[in-house]
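Chemist: Quick check, what structure comes out for this input:
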Amino acid sequence: MSEADADPNAAMDDNRLQPAFLRAIESALNAEDEGEVRALVKPLHPADIADLFEQLDADHRTALTTALGRDLNADVLAEMNDWVRDEVVGELAPEHVAEAVSEMDTDDAVALIEELEPAEQEAVLDELSADDRVAIETALSYPEESAGRLMQRELIAVPEHWTIAQVLDFLQTARDDVTDFWEIFVVSPEHKPLGTMRLSWLLTAPRWLGVSDVMQRQQTLIPVDLDQEEVALRFQKYALISAAVVDRDGRLAGVITADDIVHIIAEEAGEDILKLSGAGDGDIFEPVVDSYKARVRWLIANLLTGIVSASIIASFGATIEKMVVLAALSPIVASIGGNTGNQTMAVIVRALATGQMTNANTRRTILREAAVAFLNGVTIALLLGTGVALLFSNAQLGGVIAAATVFNLIIAGLAGVMVPLGLKRLGVDPAVASSVFVTMITDSMGFLLFLGFATASGLAA
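Modeler: Now for the predicted structure:
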């Protein structure tokens, strides 16, 4: 192995593993040269090692897991894609997983263990110390995607009556238990949070000064069962670096930090986009059968909505027979309506997800989107109606398609607002089911309005 091979920068290009490096790893794995594999991997950052696992196929992942052995540590597992980590953990002995879990922060440990099968969970938990097991089992008792699952238990908490000198002395003794923190929590004798103290205040305040003179009493507290999406919104709204998590009795249970929230924001944003498209988790490492199950139900739903639209067209068969051009033009009205509905729906789903849309501004938002849809409808109707009238030398046909377009775009705009709102009121995630209903409404109304206006106007008589 050359000196360049051992250089982590030589293995990377634009923060990605170079193809030559991947080929070298695969060659060493095929040759079962575990020493060479470890030498190649050793200079890499844990996140890059996790990326390496994701770039390899299943057989090479298994071989890499075996080759790394104990070098496959907690930092690497914490950075892995969930599906890939499940594969890798399945190849490890319970004591190896337990060793990695014991080195992780509570939130990372919970994220790893919660994805295991019950039997695997129990085997790993049996290998943990009593304290670690209690901490993880307590976190697992909270709802999925809640603050209780997300929080870290490793934090610094001090009483209000201490001096700055006492806090500094305490930090010297606690540095082995908590290595990374941005603020210190001040608690009552009942362990209820009273305020916070930033590290900058601690380091610049006189040693004789009391904690109560330096602390900030106003703070944002996160209930332990609050959904992680709501947690992310609070961090964004109040520009938080970290926040205390309190249990149902108001006692300090843990802390959530900004680095955890970055992952949540990215995860929730991607999740909503994938839900709107009906693509399930949308993870390229997800098993084929799981992806199939997630996607096929929405395709079936779209099939049913397509049947509704086809039935409407069929009911105007006599009109279409007399003027075949109607069959060619009707999809245009439906398609433009669908695009309008999807635009509005995307705006509303995002507003609901970010907390921008509330009971106070719902009516105003509905009127706003209706106005936007009307203006869009008039603009498109003028262009489409004029074009059709000139192309087919039929002003009446141009007027009919223009009228249908205006009305369908207004309906589409209202559907894009009302469907997500209605689903939200029913307790259904609007990102999951809105697309199917909005598409059905816009397509059906597009065909119904255009063919209905054409029939009523005697255009095809």
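
Chemist: Please count neighbours and contacts with C-alpha atoms only from this point.
Modeler: Fine.

Chemist: Contacts only, for residue 450.
Modeler: The contact partners of residue 450, by CA atoms under 8 Å, 6 or more residues apart in numbering, come to 330, 333, 400-401, 404-405.

Chemist: Starting from residue 91, give me the distance back to the closest residue to residue 98 other than its chain neighbours.
Modeler: Distances taken as CA to CA, 6 or more residues apart in numbering put residue 124 closest to residue 98, at 5.3 Å, once the chain neighbours are dropped. Distance, residue 124 to residue 91, using CA to CA, to the nearest Å: 13 Å.

Chemist: quick one more, to check against the first:
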Amino acid sequence: MKETDAAAPTDLAVRDENGHLNADWIQAVETAVKANDAEHVQELAGDLHAADSGELIETLSREDRVALVQLLGEGFDYTALTEMDEPVRLQLLEDLPPDAVAQGIGELESDDAVFILEDMEQAEQDMILAELPSVESSQLRRALEYPEDTAGRLVQTDFIALPPFWTVGQVIDYLRSATDLPERFYEIYVVDPGFRLLGAVSLDKLLATKRSKKISKIMEETRHLVRVNEDQEAVARKFERYNLVSLAVTDDADRLVGIITVDDIVDVIQEEAEEDMMGLAGVGDEEISDSVFETARSRITWLVVNVFTALLAATVISMFENTIDVMVALAVLMPIVASMGGNSGTQTMAVTVRAIATQDLNKRNLWRVLRRELLVGLMNGIGLGILIGIIAATWFANPELGVVIATAVLLNTVCSALFGLLVPMTLNRLGVDPALASSVFVTMITDVVGFFSFLFLAAWWFGLPF
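Modeler: Below you'll find the model as predicted:
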């Protein structure tokens, strides 16, 4: 082991006053890692929370990441792998010895282990699973067979299930003596001999009941449960709607296969929100740590689609080439009309996409929401139209031109409100993710309507040639 600089600090705060990782602390860790000083690395980063550890690893170079994990040894919490970007995680798993990865994953809760394994190649998965005990390996293989983004992938197989004929005293004595209990648990699940779920008993109720009472007498029927193939968004909505801490997961035969806890659902909610936000910008599941090539590839698809939608808008403009030649002011003002419509449409679209994702928008309230958006578009269109009309009339000393652009802005704003709602709804009906595809089509429609309405009205009002 090499000695690090004696002046290297070990009492630095991990995070600064703004909540970011302390730059001096990161530098100290890098110095200790490069010096191969395991003792100093343990002092600096041995007791980190998994979230801090994951963020630290992301800041290091690829070589230093591996060295840090190896210097931490058994002190490294592999839960940190769930706290870092996928490209960084896959690189680190690729560089670490399979037996060390298998040992680390074997110590994780099953849902965290599945989260790490699911992004790996099949050959790498098999290599890791082969290193695990047969029981753990079979549980993880079964979880990996469930479709992505379903409850089965979030299942935690460490839970407590007991028969209904046990007394409260037996249950308490068991909990005190057992050595393989989950790290955290909130309920005791009651199952029959076929492991079919009968009900659950919360810990507070268990501790407040006399020892002689059977748990079948105090258990509550599990009203909120999910199937293994249920979409994770639906699971998240149940947690949100009913303020749940944990939720039982059953298979099609009503057998209890595991539980989902609220900490995992917080990650799901964040993931789905990020997915919608990134989709609206047309960048898919891009990570900040992706390479230049991967980033360019993830963005190019919708940019190519946008080329053709832009050509459609350009075609509309070309139809009024003679009109623009006669009145050059139209070329100056027409981007304003399209821009106002595009911004208005984006506002309506964002609200609609989110309402679809949360299932707040449905057949019962569609017409009410549509009427509201049209009225909002009408009010905003009148206000913006008057403002822009006055500006244009003053700018070009032409009050009639102000009337024309004001009318075009009004028409395009109302149209954008209409299609900002209808486009996401239609895409959703067709099975296309509205978050990913809506912005391209809404922008195309507002551009086309904006250019056409303004140029057509100008040509008609001033008697210009088409």
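
Chemist: Next, the TM-score between them, please.
Modeler: Once superposed, the chains reach a TM-score of 0.95 (TM-score structural alignment, normalised by the length of structure 1), with 460 aligned residues with a CA RMSD of 1.9 Å.

Chemist: And the strands in the stretch 151-300 of structure 2, which stretches?
Modeler: Taking DSSP state E, counting those that start in this stretch, the strands of the stretch 151-300 of structure 2 run over residues 161-162, 187-191, 197-202, 225-227, 246-250, 256-261.

Chemist: can you tell me what part of structure 1 the shortest one aligns to?
Modeler: Just to be clear, that refers to strand 161-162 of structure 2. Strand 161-162 of structure 2 lines up with residues 157-158 of structure 1 when matched by TM-score structural alignment.

Chemist: can you check the fourth one too?
Modeler: Equivalent residues of strand 225-227 of structure 2 are located at 221-223 in structure 1, counting by TM-score structural alignment.

Chemist: neighbouring contacts of the matching stretch?
Modeler: By CA under 8 Å, 6+ apart, the residues outside stretch 221-223 of structure 1 that reach it are 147, 231, 243-248.

Chemist: go with 6 Å
Modeler: With CA atoms under 6 Å, 6 or more residues apart in numbering as the test, stretch 221-223 of structure 1 has contacts from 244-246.

Chemist: do stretch 271-285 of structure 2 as well
Modeler: Outside stretch 271-285 of structure 2, the residues within contact range by CA under 6 Å, 6+ apart are 298-299, 435-436.

Chemist: let's see it at 10 Å
Modeler: For stretch 271-285 of structure 2, contacts defined as CA atoms under 10 Å, 6 or more residues apart in numbering pick out 232-233, 236, 265, 267-270, 286, 295-303, 346, 349-350, 353-354, 357, 433-440.

Chemist: Okay, and which of those residues map to helices?
Modeler: Applying DSSP state H to the contacts of stretch 271-285 of structure 2, the entries found in helices are 232-233, 236, 265, 267-270, 295-303, 346, 349-350, 353-354, 357, 434-440.

Chemist: Return the members of those classed as buried.
Modeler: The neighbour count (16 or more other CA atoms under 10 Å) marks 232-233, 236, 265, 268-269, 295, 298-299, 302, 346, 349-350, 353-354, 357, 434-440 as buried among these.

Chemist: Relative to structure 2, what is the average displacement of the match of strand 161-162 of structure 2?
Modeler: With mean CA distance after the TM-score superposition for structure 1, stretch 157-158 of structure 1 departs from structure 2 by a mean of 1.7 Å once superposed.

Chemist: Tell me how many other residues crowd the residue lying closest to residue 165 of structure 1 once chain neighbours are set aside.
Modeler: In space, and not counting its chain neighbours, residue 165 of structure 1 is closest to residue 207: 4.7 Å by CA to CA, 6+ apart. For residue 207 of structure 1, the neighbour count with other CA atoms under 10 Å is 15.

Chemist: Equivalent analysis for residue 458 of structure 2, please.
Modeler: By other CA under 10 Å, the residues close to residue 458 of structure 2 number 22.

Chemist: got the contact list for it?
Modeler: Each residue near residue 458 of structure 2 by CA under 10 Å, 6+ apart is listed here: 323-324, 327, 330, 400-401, 403-405, 408, 452, 464.

Chemist: circling back to that earlier point, does the residue nearest to residue 98 of structure 1 count as helix, strand or coil?
Modeler: helix (DSSP: H, G, I helix; E, B strand; the rest coil).

Chemist: And it? What does it align with in structure 2?
Modeler: For residue 124 of structure 1, the aligned position in structure 2 is residue 128, judged by TM-score structural alignment.

Chemist: go on, residue 201 of structure 1?
Modeler: By TM-score structural alignment, residue 201 of structure 1 lines up with residue 205 in structure 2.

Chemist: thought that match was touching residue 217?
Modeler: No. Taking contacts as CA atoms under 10 Å, residue 205 of structure 2 lies outside contact range of residue 217: 11.5 Å.

Chemist: what's the overlap in contacts for these two?
Modeler: Listed as contacting both residue 205 of structure 2 and residue 217 by CA under 10 Å, 6+ apart are residue 168.

Chemist: dump the residue contacts of residue 414 of structure 1.
Modeler: Going by CA under 10 Å, 6+ apart, the list of residues near residue 414 of structure 1 reads 340-341, 344-345, 366-371, 373, 408, 438.
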